[in-house]
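Trainee: Sequence and predicted structure, then a few things I'm wondering about:
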Amino acid sequence: MDPRHCKLYHIHDQDSRQFLDHYFSDKAEMIFGKDILAFPITCFAKAFTAGHIKGDILLDLSFGSLVHHLYSACECFKDIIVLKDKDRCILELKRWTDKRTGAFHWGHVTKLHVDLEGKSHQLEDKEVKVRSSMQHVVKCDLEKENMTEPIVLPPADCIISVWLLDAICKDQDDYIRYLRKFSGLLKPGGRIILFGSLGITYYIVGNKKFHAFSYDEDFAIKALEGEGFIIDECKIHKRTSVSDLVDYKALIFIVAHKEKSL
């Protein structure tokens, strides 16, 4: 879809709460549970419980005000730094981390995680741990050479990016340019985890249609390899939901590590 005919996430206003209500709520009419809740939660849980992805610093560069991808990550890193380019997203996140009135309800996601881990009795403890791990929420500007200027971040052991590249990229050149910027935030040998939608051209929030960058598995893998990454894992999940809100064909989960220079 021509981006000129749609809104752009990083330029036009988007209601972060409406986005969560449409795609991540526990309402009976929310039909994306299997695709965009259960599938990524399972992928992230398996990746982190394997024990290979861990360290001091995890950077999260993800779309909107999402938290479900960090439930497993919080067990493996000393510090999680969440980078957001929108004040509305930061406000929405802080509502939840600070347990403020009107915060989005993520309890159904917490239950999915503890059930997957076989620790249903630790429901409350799990949510407390995730909240406490997300105390570093930093405003960023994706177009600056140092995205967190004037703050200089230490090199990260791992970067997670969920749907952000899908939303901010207009074409393949954009995708590679942003991927290169993300790579510059990693330590040599550090890992990047990307989660995105394949074959997507748009998604709807409220009454606004937003552009999304359409790509396939082959492009994503070659883009990572072109920036010096070695693919550790790639999983594809074909779409099961039926809805006109979004037109993705499949979902992709990729783990890769940054090749150390000799």
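Mentor: Alright, I've got the coordinates.

Trainee: can we go C-alpha only for contacts and neighbour counts from here?
Mentor: Will do.

Trainee: Can you give me the distance of residue 40 to residue 186?
Mentor: Per CA to CA, to the nearest Å, residue 40 is found 22 Å from residue 186.

Trainee: actually residue 218, sorry about that
Mentor: Noted for residue 218: a distance of 23 Å to residue 186, by CA to CA.

Trainee: neighbour count winner among those two?
Mentor: More neighbours surround residue 186 than the other of residue 218 and residue 186, with 22 against 8 (other CA atoms under 10 Å).

Trainee: Remind me which helix or strand residue 112 belongs to.
Mentor: In the assignment (DSSP states H and E), residue 112 maps to helix 107-117.

Trainee: Could you do residue 174 as well?
Mentor: Using DSSP H and E, residue 174 maps to helix 172-183.

Trainee: Second structure for comparison follows:
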Amino acid sequence: MDPTQHKIYHDGGFHSRTFLNTYFANKPGMAFEEEFLKRFMEELHYFFKFANIKGGTLIDISIGPIIYHLYSACEYFKEIILLRFNEHCIIELQKWLHDRTGAFDWTHTLSFITEKEGSSAQLEEKDLRLKDTVKHVLKGYVDRENIIDPLELPPADCLLVINVLDVISRDKDDFIRNLKKITKLLKPGGQLLLYGVLNATYYTVGEHTFHILNYDENFIRKAVEGEGYVIKHCHVRPRTSESDLTDFKTIIFISACKN
């Protein structure tokens, strides 16, 4: 597989609904159901519960139009802002947020997290709580120094960044530049919660193969610390699923405080 032929997430060809149906749908044979859904939701549920991560505003900067990871976050923040670099993802998120016809069905993830929280009879209330907490869905621009230009936002208490730096960054220097840009959205003393995949080169959406930046744990630790963060927690878990949809080897989660 020639990496020079891989498409870039924000440059076109990324179909948000195909992405959701491939990696997050509630149907038999989902290759990464345990890794991308259940274990991921469990990790964030327990982390928010026990790590005292809370505040006024959380900015979520994630790959695709995913929202299932925010069912836990909405219990600890007064408002959530969704920032995406892909226009199709924004359209998909708006469908979900406003209960429009054809919106992706996240009920399976909602059921899972409410059961973890011991409130499985309150699915509708949980869904409404998250939607009430989401105040804005914004378009991000990779090529601008202020990634939400011409808008300005008050610095957030927390940034939740899921795999998006891996797919918008063409090389390691680009990764560091993009990390620096998103760091400007976070207040001093704020928390960065960062997920990435290690030793990966591609992921597949429909008939298209997309770029993932190949890096290791040492690189991402140095990159985060180099932007003035103090790493409080770092966890690496190996891949357990077999699938040729993507070639990542491990998943890394970093919690860091901005000096």
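Mentor: Looks like it came in fine. Quantities reported herein were computed from a predicted structural model and do not represent experimental measurements.

Trainee: Which positions in the helix holding residue 174 of the first structure come out as buried?
Mentor: By 16 or more other CA atoms under 10 Å, the buried positions in helix 172-183 of the first structure come out as 175-176, 178-183.

Trainee: again, but for stretch 112-123 of the second structure
Mentor: In stretch 112-123 of the second structure, counting by 16+ other CA under 10 Å, buried: 112-114, 123.

Trainee: What's the end-to-end length of that stretch?
Mentor: So stretch 112-123 of the second structure: terminal residues 10 Å apart, CA to CA.

Trainee: Provide the aligned range in the first structure for it.
Mentor: Using TM-score structural alignment, the residues of the first structure aligned to stretch 112-123 of the second structure are 112-123.

Trainee: how about residue 127 of the first structure, secondary structure?
Mentor: What DSSP: H, G, I helix; E, B strand; the rest coil gives for residue 127 of the first structure is helix.

Trainee: just residue 81 of the second structure next, same as before
Mentor: Per three-state DSSP, residue 81 of the second structure ends up strand.

Trainee: What segments of the stretch 101-250 of the second structure are strands?
Mentor: Taking DSSP state E, counting those that start in this stretch as the test, the strands found in the stretch 101-250 of the second structure are 134-139, 156-162, 186-198, 202-205, 208-211, 229-238, 250-258.

Trainee: Out of those strands, which gets nearest to residue 20 of the second structure?
Mentor: strand 202-205 (9.1 Å; CA to CA).

Trainee: And the closest one against the first structure, how far off on average?
Mentor: Following the fit onto the first structure, the mean deviation recorded for strand 202-205 of the second structure is 0.4 Å by mean CA distance after the TM-score superposition for the first structure.

Trainee: what packs against that strand?
Mentor: Contacts defined by 3 or more CA pairs under 8 Å, 6 or more residues apart in numbering; DSSP states H and E place strand 202-205 of the second structure against helix 16-23, strand 208-211.

Trainee: how does it look with 10 Å?
Mentor: Other elements packing on strand 202-205 of the second structure under the criterion 3 or more CA pairs under 10 Å, 6 or more residues apart in numbering; DSSP states H and E are helix 16-23, helix 164-168, strand 208-211.

Trainee: Please identify the most buried of those.
Mentor: Of these, the one with the most neighbours on average (mean count of other CA atoms under 10 Å) is helix 164-168, at a mean of 23.

Trainee: quick check: that helix aligns to which part of the first structure?
Mentor: Against the first structure, helix 164-168 of the second structure falls on residues 164-168 (TM-score structural alignment).

Trainee: average gap between that stretch and the second structure?
Mentor: Stretch 164-168 of the first structure, aligned to the second structure and superposed, deviates on average by 0.6 Å (mean CA distance after the TM-score superposition for the first structure).

Trainee: what's the closest of the buried residues of stretch 112-123 of the second structure to residue 100 of the second structure?
Mentor: Closest approach to residue 100 of the second structure among these (CA to CA): residue 123, at 18.3 Å.

Trainee: quick one: the closest one and residue 41 of the second structure, what's the gap?
Mentor: Residue 123 of the second structure sits at a distance of 16 Å from residue 41 of the second structure (criterion: CA to CA).

Trainee: for residue 58 of the second structure, same thing?
Mentor: To residue 41 of the second structure, residue 58 of the second structure is 17 Å away according to CA to CA.

Trainee: So for these two, which sits in the more crowded spot?
Mentor: Each of residue 58 of the second structure and residue 41 has its neighbours counted (other CA under 10 Å); residue 58 has more, 29 against 23.

Trainee: From residue 238 of the second structure, how far off is residue 153 of the second structure?
Mentor: Distance from residue 153 of the second structure to residue 238 of the second structure, counting by CA to CA: 36 Å.

Trainee: Hmm, I typed the wrong one, I wanted residue 49 of the second structure.
Mentor: 24 Å.
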